[in-house]
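Colleague: Pasting a predicted model and its sequence here:
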Amino acid sequence: MSLLNQFNIEPEISFEQQNKIGVLLLNLGTPTQAKPEAVKPFLRKFLSDQRVVELPKAIWYPILHGIVLPLRPKVVAENYERVWLKEGSPLQVFTEKQTAGLRERLPDTVFIEYAMTYGEPSVPQMVAKLKAAGVGRLLVVPLYPQYAASCTAAAVDKVLAELAKQRNQMSVRTVSRFFNHEGYVNALANQIRNYRAQHGAGDKLMFSFHGIPLRQHKLGDPYPHECHATAKLVAEKLGLSQNDYIVSFQSQFGKDKWIEPSTQALFKSLPKQGVKKLDVICPGFVSDCLETMEEIAIAGREEFHEAGGEAYNYIPCLNANAEWLDALTDLVKENLLGWLKYDLVDLK
């Protein structure tokens, strides 16, 4: 071990050497393979984060290690197998494409990387890589449009933990949310409009967001309000009335009460209410992943048809949509103002 590493001494770096600009995109993470042995360590990291499961360790850890980790990896791995792409995990593939798209749209003097809160490439790896490249001013962009402590804050926590280890700290800015960003809203509206122009429109449009426990919302998490705000803005762009769409929340688990209405419960009840043709989009995810492709596109279709539904259309996430990549570029530029010399007029 070198003397510098042993005593955590950082070499002296000039202002010019350590004043480059970096952008770090953050997403949740994914197992490296659709196999139980790869899923288990991913679930362990994810579900051990107290931002995700806000229970005392004395209560949660026996459940996690005694029930969840022995039983769930096989089921989750089978679900991943249903959606795994030839290039790898959908979340990884689309996040890589978004990173590449951002690089194409920004000056090559800006260093752009992505990291996963849980999994590879890790936040410590990417923060170290950016610092070694001379980045002294870092913009952190969690790829979650609506703020929730269990995802956005959990991601930012990992970055701040790395900064806490640095003697010569980077300057850092974070983007906590972009649920009402005009570019993001327009990209969503056009994604829906173009899909319906090609496949036809259902009786109702469902905006399905990932759920959170109601307790987290009562403690101050604004997530459901921001979800409803996004849906309203997109609906207005599409000229939809309140009767034309519904907001719901998916992925509930455990015994706690979660924010409602439940996406899965609506799949079973809507056909009985006369909604025979349903369009579904998941605006809380900018990349298709297990929760959208398996839970909604595959299992959701099955549940809706079993309940008497006749037509079910899943509208893909924004993924590598060029309009979304333009919007992401604008979001980054807006938050780099003063670091990069852009005028607001240039962003229009």
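Modeller: Perfect, I can see it now.
Colleague: Going by C-alpha atoms from here, please, whenever you check contacts or count neighbours.
Modeller: Noted.
Colleague: okay, now the closest residue to residue 18 other than its chain neighbours: neighbour count?
Modeller: In this structure, residue 18 finds its nearest non-sequential neighbour in residue 134, 4.3 Å apart by C-alpha to C-alpha, 6 or more residues apart in numbering. A total of 20 residues lie near residue 134 under the criterion other C-alpha atoms under 10 Å.
Colleague: thought residue 134 was touching residue 20?
Modeller: Yes: at 5.6 Å, residue 134 counts as touching residue 20 under the criterion of C-alpha atoms under 8 Å.
Colleague: Burial check on the closest residue to residue 181 other than its chain neighbours, number of neighbours?
Modeller: In this structure, residue 181 finds its nearest non-sequential neighbour in residue 331, 7.8 Å apart by C-alpha to C-alpha, 6+ apart. By other C-alpha under 10 Å, the residues close to residue 331 number 19.
Colleague: Show me what the helix or strand where residue 265 lies is packed against.
Modeller: Here residue 265 sits within helix 263-269, counting by DSSP states H and E. On a contact count with 3 or more C-alpha pairs under 8 Å, 6 or more residues apart in numbering; DSSP states H and E, helix 263-269 meets strand 245-250, helix 299-306.
Colleague: Out of the ones you listed, which one sits most buried?
Modeller: With neighbours taken as mean count of other C-alpha atoms under 10 Å, the helices and strands packed on helix 263-269 reach their highest mean count in strand 245-250, at a mean of 21.
Colleague: Show me how far that strand is from its chain's centre.
Modeller: 17 Å (C-alpha atoms, centre = their mean, to the nearest Å).
Colleague: Same check on stretch 88-106?
Modeller: 13 Å.
Colleague: Give me the contact list for that stretch.
Modeller: The contact list for stretch 88-106, computed with C-alpha atoms under 8 Å, 6 or more residues apart in numbering, reads 25, 27, 29-33, 80, 83-84, 87, 112-114, 287-290, 319-320, 325-326, 328-329.
Colleague: and those residues, which are buried?
Modeller: Buried by 16 or more other C-alpha atoms under 10 Å: 25, 27, 29-31, 80, 83-84, 112-114, 287-290, 319-320, 325-326, 328-329, out of the contacts of stretch 88-106.
Colleague: how about the helices of the stretch 101-250 of the chain, start to end?
Modeller: 123-132, 154-163, 182-199, 214-218, 223-238 (DSSP state H, counting those that start in this stretch).
Colleague: Buried ones in the helix holding residue 265, by neighbour count?
Modeller: 263, 264, 266, 267, 268, 269.
Colleague: after it comes which helix or strand?
Modeller: From helix 263-269, the next helix or strand downstream (DSSP H and E) is strand 277-281.
Colleague: Below is an additional structure, to be compared with the one above:
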Amino acid sequence: MPQDVHAQPAPIAATQPGAHLPNNHPPVARPKIGVLLANLGTPDNYDYWSMRRYLSEFLSDRRVIDYSPWVWQPLLQLVILSKRPQKSGAAYKSIWNHAAGESPLMTITKAQTAKVAAAIGELHGADVEVDFCMRYGNPSTKSKVQSLIDKGCRKILFFPLYPQYAGATVATANDAFFRALEAPKWQPAARTVAPYFDRPSYIDALAQSVERAYAEMAVKPDVLVASYHGVPVRYLTEGDPYHCQCQKTSRLLKERLGWADTDIVTTFQSKFGPEEWLKPYTVEEVARLAAAGQKRIAVIAPAFSADCIETLEEINEEIRESFEHAGGESFTYIPCLNDDSAHIAALVEVIEDNLTGWL
């Protein structure tokens, strides 16, 4: 009987990974996609040596401090790190999650990762593996990239948890991710997530957190201070878009809330070193507001995806103190979005968009 040239070939039966490999071939895991969430980092503890290791790694990053190492490293290692670990350690101790033996940032990042993993699991089952890493400290980016590869991830989406782009945050996180890809013999395909500072779901999550906080107050604050982590002004002039993206986030938040321009002010915190940084400085602006008669303020930190030393200690202690010493009467800190359901939904939306074509 003549063969039917139009007949379709029989389907090939599905097999387990490695089913046709030689007996002595290394094991091959079932192919998956990895999603790696990344945050800034945390010391392992608040004692002197834990703090010194963490601060040395952080402040040696040329994306953070771009002075010549010949000038900067002697100053850092011999002067700054002789005293700063004690001061920073005391600040961490004041906010430490003693029950879990870790910093709040670690606790919150774990919770975020668990909720994102659960949501992604409902959508894609075991095809997508979700984990987290830290740019500084543990778990390191390199160790988590290798862990995902070991689990069979042939494609990895790297997601720095910073809404606004800055060289000192997003870029250095991406640098660590790319360096981690240098070692594997079988390098996975890779994508990085773009900033989401103007994404409607993120802006809406911010607005909802403000609305909830204001609904619980007997008297509405005179102004909302949107405090962002600062960077040197020089970075802006050299092309870093961070300042512009922060300003846009504040504007979109104001528009979503339906507020007037005078209801929200954008400031910058955490100045370090002798250079001029983005202004107004939060610690000075809250004092000015109090002196000008705006005695009731609320503060939100839209650049932070999770509460950390800069929010729980700097804003809620140092900046609060500056406001009250200048005559302020009511200071309300509105927590970061953390593992709030609207925030998790926004993060999952970003992930889904960036996985397009991979699933």
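Modeller: Good, I have the coordinates. On a predicted model such as this, the values are computed, not experimentally measured, just so you know.
Colleague: Tell me the counterpart of the residue nearest to residue 18 of the first structure in the second structure.
Modeller: Matched to the second structure by TM-score structural alignment, residue 134 of the first structure sits across from residue 152.
Colleague: how long is stretch 212-231 of the second structure end to end?
Modeller: Criterion C-alpha to C-alpha, to the nearest Å; first-to-last residue distance in stretch 212-231 of the second structure is 30 Å.
Colleague: which ones are touching the match of residue 134 of the first structure?
Modeller: So residue 152 of the second structure contacts 28, 29, 30, 31, 32, 33 (C-alpha under 8 Å, 6+ apart).
Colleague: Counting neighbours, which of the residues you listed comes out on top?
Modeller: residue 33 (25 neighbours).
Colleague: What helix or strand is the alignment partner in the first structure of it located in?
Modeller: Residue 33 of the second structure maps onto residue 21 in the first structure, with residues paired by TM-score structural alignment. Element membership for residue 21 of the first structure, per DSSP H and E: strand 20-27.
Colleague: what helices or strands is that strand leaning on?
Modeller: strand 110-116, strand 135-142.
Colleague: from the ones you listed, which stretch is densest packed?
Modeller: Most buried among those, counting by mean count of other C-alpha under 10 Å: strand 135-142, with a mean of 23.
Colleague: What's the average distance for that strand when superposed on the second structure?
Modeller: Strand 135-142 of the first structure, aligned to the second structure and superposed, deviates on average by 0.4 Å (mean C-alpha distance after the TM-score superposition for the first structure).
Colleague: how far out from the middle of the chain is that strand?
Modeller: 17 Å.
Colleague: what angle sits between it and helix 123-132?
Modeller: Orientation of strand 135-142 of the first structure against helix 123-132 (axes from the mean of the first three to the mean of the last three C-alpha atoms, to 10 degrees) gives an angle of 150 degrees.
Colleague: Now do the same for residue 49 of the first structure: its match in the second structure.
Modeller: So, by TM-score structural alignment, residue 49 of the first structure is matched to residue 61.
Colleague: wait, is that match part of a helix?
Modeller: No: per DSSP: H, G, I helix; E, B strand; the rest coil, residue 61 of the second structure lies outside any helix segment and is coil.
Colleague: ok, it - contacts?
Modeller: So residue 61 of the second structure contacts residue 172 (C-alpha under 8 Å, 6+ apart).
Colleague: Would you mind measuring from it to residue 172 of the second structure?
Modeller: In terms of C-alpha to C-alpha, residue 61 of the second structure sits 8 Å off from residue 172 of the second structure.
Colleague: now swap in residue 76 of the second structure and tell me
Modeller: Residue 76 of the second structure is 19 Å from residue 172 of the second structure, by C-alpha to C-alpha.
Colleague: separation between residue 211 of the first structure and residue 259 of the first structure?
Modeller: Taken as C-alpha to C-alpha, the span from residue 211 of the first structure to residue 259 of the first structure is 6 Å.
Colleague: Spell out which residues are contacts of both of those two.
Modeller: With C-alpha under 8 Å, 6+ apart as the test, residue 211 of the first structure and residue 259 both reach residue 249.
Colleague: residues contacting the equivalent of residue 94 of the second structure over in the first structure?
Modeller: Alignment note (TM-score structural alignment): residue 94 of the second structure maps to residue 82 of the first structure. Applying C-alpha under 8 Å, 6+ apart, we find residue 82 of the first structure in contact with residue 294.
Colleague: Counting only helices, which of the buried ones among the contacts of stretch 88-106 of the first structure make the cut?
Modeller: 80, 83, 290, 325, 326, 328, 329 (DSSP state H).
Colleague: Let me know the closest of those to residue 57 of the first structure.
Modeller: Closest approach to residue 57 of the first structure among these (C-alpha to C-alpha): residue 290, at 26.9 Å.
Colleague: I figured that closest one hits residue 80, correct?
Modeller: Yes: using C-alpha under 8 Å, residue 290 of the first structure is in contact with residue 80, at 6.3 Å.
Colleague: returning to that earlier point: just want the angle from the strand holding residue 21 of the first structure to helix 123-132.
Modeller: 170 degrees.
Colleague: returning to what we had before: map the residue nearest to residue 181 of the first structure across to the second structure for me.
Modeller: Match for residue 331 of the first structure (TM-score structural alignment): residue 350.
Colleague: which SS state does its match fall under?
Modeller: Going by three-state DSSP: residue 350 of the second structure is helix.
Colleague: I figured residue 202 of the second structure hits residue 209, correct?
Modeller: No: contact criterion C-alpha under 8 Å: residue 202 of the second structure and residue 209 do not qualify, at 10.9 Å.
Colleague: pretty sure residue 151 of the second structure is in contact with residue 29, am I right?
Modeller: Yes: under the criterion of C-alpha under 8 Å, residue 151 of the second structure makes contact with residue 29 at 6.4 Å.
Colleague: shared neighbours, these two?
Modeller: By C-alpha under 8 Å, 6+ apart, no residue touches both residue 151 of the second structure and residue 29.
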